[in-house]
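Trainee: Please find the sequence and the predicted model below.
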Amino acid sequence: MAAPASALLFSIISLAAVLFFIGGANADFNRDAEITWGDGRAKIVDGGRGLSLSLDRFSGAGFQSRKHYLFGRFDTQLKLVPGDSAGTVTTFFLTSEGEGHDEIDFEFLGNSSGEPYTVHTNVYAAGKGNKEQQFRLWFDPSAAFHTYSIVWNPQRIIFLVDNIPIRVHTHHEALGVPFPTRQPMRVQCSLWNADDWATQGGRVKTDWSKAPFVAHYRNFKIDGSEATNTNKNSNSLNAGAWRTQGLDANGRNRLRWVQQKYMIYNYCTDHPRFPQGIPTECKQSRF
């Protein structure tokens, strides 16, 4: 008899957690990150193993990686704002600098007490985005830490939650579709107020009587090709497994499971948004 789906999922998550902790033993915010804004609302704790961001009616906070990277695997464990988090946005993303920037986004859109977060993903290349996919999660992301990962290599971008793929964005070079391949990016994370759009399209506003809102990060880990300040066009790749990482049959099955049960928006199926036809990459294999 096949194992129950819940038992199988628990096994997958448990194995992913073990693998993450083995690989993330040397994660250190003091070494790898710098606080960029928030006037004391961002705090490195536990000797560099953790970092908290807080939001009140005056300001949120943020931090970024000290270095730029051109491809890699980027992981953090995150415990989101508990309770009534409506209006808040907690982020974990990669971005380049300047006009025509590239960006790879994880954004967690808060909601009223008892209602699920929306996990918003997007990819920008040469300043153009509009490639949104949104998901619910199969757990309460504010009750405990969970691992969120971005794999970025020349072939594809993979978004993972507890090492389970939720989205793959493939580089269709032959079709001329822009893809982030040339601009080094930093990791950036933040907690901020976006109650004009974040929760139910802005209909639910931030309840400041619940402030300060606090999100917690830990085990910030980067395994990537560093681009130095003197050579930000470097495209050398190290020997990391992310270099050619894709999905095997098991990974494709997990991706289908997430997208069938937990995806709530996919730009590729939003035909009214694209009356001239869906974007070219949507017609290709998602793996």
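Mentor: Yes, it's here.
Trainee: contacts, neighbours, all on C-alpha from now
Mentor: Noted.
Trainee: tally of neighbours for Thr199?
Mentor: Thr199: 23 surrounding residues under other CA atoms under 10 Å.
Trainee: And the one 4 residues further on, by the same measure?
Mentor: Look at Arg203: counted by other CA under 10 Å, it has 13 neighbours.
Trainee: mind checking how far it is from Glu281?
Mentor: 33 Å (CA to CA, to the nearest Å).
Trainee: Likewise for Ser149?
Mentor: According to CA to CA, Ser149 and Glu281 sit 23 Å apart.
Trainee: try Thr244
Mentor: For Thr244, the distance to Glu281 - CA to CA - is 20 Å.
Trainee: For the single longest strand found in the chain, which residues meet the burial criterion?
Mentor: Secondary structure of the chain per DSSP state E: the longest strand is strand 213-227. Neighbour-count burial for strand 213-227 flags 213-227 (criterion: 16 or more other CA atoms under 10 Å).
Trainee: Kindly report the same for stretch 168-181.
Mentor: Those buried within stretch 168-181 under the rule 16+ other CA under 10 Å are Val168, His169, Thr170, His171, His172, Pro178, Phe179, Pro180, Thr181.
Trainee: let's bring in a second model and compare:
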Amino acid sequence: MALVLYLFLSAVGSTVVFANFNTDFDITFGADHTKILDNGRQLQLSLDKTSGSGFQSKSEILFGQINMKIKLVPGYSAGTVTTFYLSSQGSNHDELDFEFLGRLPGDPYAMQTNVFVQGQGNREVRFNLWFDPTENFHTYSLLWNSHQILFSVDGTPMRVFKNMENIGVPYPRDQAMRVIGSLWDGSDWATDGGRAKVDYSKAPFVALFSSYSAEACINGEPCNTNAAWSRERISVEQWKQLKIVRKKYMTYDYCLDKERFPHGLPAECTRHS
């Protein structure tokens, strides 16, 4: 029996989903490199010289709070890329990314975030994680509503992308997205600018995904905008936490890269955190 709970909250018009990897996700590539564990509560992805692997949700969401526990590739993981993200379909797709960039032994794990709107990305912000994400599961969360997109790790806010349509900045609001995860070879860019490659003598490389949950508008169902996650804006306390995280752990922000944008920074950078 599938361990899936759908709790319909009539007061807020959203759906709380605790998903099962047996029933609620499809393997998108590398089926022979995946394993479903713990009665569907966990999914293992692996990468070797023959293939990586990936999955996506059967359902689509349009605004919501999603959470996934992940244990990243341990040991020598240089060149590997583990992802957890939301994405719609097509060339003009919207996408909200967590990308975990493999490391050389002794180095910190890098986490890159990105936001695509109508097919346009180039909004990377990168951090070094302050813990070892290979030893235990940690929770990576996306809050997406009409006001903001908030990236969090274990409840700590890492990045906010505000809705700035009032100054002409496109914002993802019309395209439903699926939840996607993958593990693949990014040797040409992921670690030390592509200088550290995947070493397949150390394969297989393995990442674990667990305990996916979402409170969201799912599959086009009516969704009341009075839901707590739908109303939420970043608080004063969260701004304080963001400033600490940026100062201590951020290693790259496209809004600070004037060499990359010699003709002027993107419009949203004028109101940057």
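Mentor: Ah, there it is. Everything numeric in this text was worked out from a predicted model, so none of it was measured.
Trainee: so what number do they get for TM-score?
Mentor: Taking TM-score structural alignment, normalised by the length of the second structure as the basis, the two superposed chains have a TM-score of 0.90; 258 aligned residues with a CA RMSD of 1.6 Å.
Trainee: More neighbours: which of Thr244 and Glu281 of the first structure?
Mentor: Glu281 (18 against 14).
Trainee: Just to be sure, the more buried one is in a helix?
Mentor: Yes. Counting by DSSP: H, G, I helix; E, B strand; the rest coil, Glu281 of the first structure is located in a helix.
Trainee: Map it across to the second structure for me.
Mentor: In the second structure, Glu281 of the first structure lines up with Glu268, judged by TM-score structural alignment.
Trainee: for the residue nearest to that match when sequence neighbours are not counted, what are its contacts?
Mentor: Leaving aside its sequence neighbours, Glu268 of the second structure sits nearest to Val169 (CA to CA, 6 or more residues apart in numbering; 6.3 Å). Val169 of the second structure is in contact with Asn163, Ala267, Glu268, counting by CA atoms under 8 Å, 6 or more residues apart in numbering.
Trainee: hang on, the earlier thing: as TSV, the buried residues of stretch 168-181 of the first structure with secondary structure and distance to Ala239 of the first structure would be great.
Mentor: Below are these laid out as TSV (DSSP: H, G, I helix; E, B strand; the rest coil; distance: CA to CA, whole Å):
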residue	secondary structure	distance to Ala239 of the first structure
Val168	strand	22
His169	strand	22
Thr170	strand	21
His171	coil	21
His172	coil	24
Pro178	coil	26
Phe179	coil	22
Pro180	coil	20
Thr181	coil	18
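Trainee: element containing the most centrally placed residue in the first structure, please.
Mentor: By CA atoms, centre = their mean, the first structure has its centre lying nearest to Phe106, at 2.8 Å. Using DSSP states H and E, Phe106 of the first structure sits within strand 103-109.
Trainee: same thing with Gly72 of the first structure?
Mentor: strand 68-79.
Trainee: so how far does that strand sit from its counterpart in the second structure?
Mentor: Here the mean offset of strand 68-79 of the first structure against the second structure after fitting is 0.6 Å, by mean CA distance after the TM-score superposition for the first structure.
Trainee: how far out from the middle of the chain is the longest strand of the first structure?
Mentor: Between the centre of strand 213-227 of the first structure and the centre of its chain there are 11 Å (CA atoms, centre = their mean, to the nearest Å).
Trainee: okay, it sits on what stretch of the second structure?
Mentor: Residue span in the second structure matched to strand 213-227 of the first structure, by TM-score structural alignment: 205-219.
Trainee: The residue nearest to Glu268 of the second structure pairs with which position in the first structure?
Mentor: So Val169 of the second structure corresponds to Val177, using TM-score structural alignment.
Trainee: re earlier: read off where the strand holding Gly72 of the first structure ends up in the second structure.
Mentor: Under TM-score structural alignment, the match for strand 68-79 of the first structure is residues 60-71.
Trainee: show me where the stretch 1-150 of the first structure has helices.
Mentor: 5-23, 29-32 (DSSP state H, counting those that start in this stretch).
Trainee: Most tightly packed of these?
Mentor: Most buried of these by mean neighbour count (mean count of other CA atoms under 10 Å) is helix 29-32; its value is a mean of 17.
Trainee: one step back: could you point out which of the buried residues of strand 213-227 of the first structure is nearest to Ile13 of the first structure?
Mentor: Set against Ile13 of the first structure, the nearest of the buried residues of strand 213-227 of the first structure by CA to CA is Asn219 (16.5 Å).
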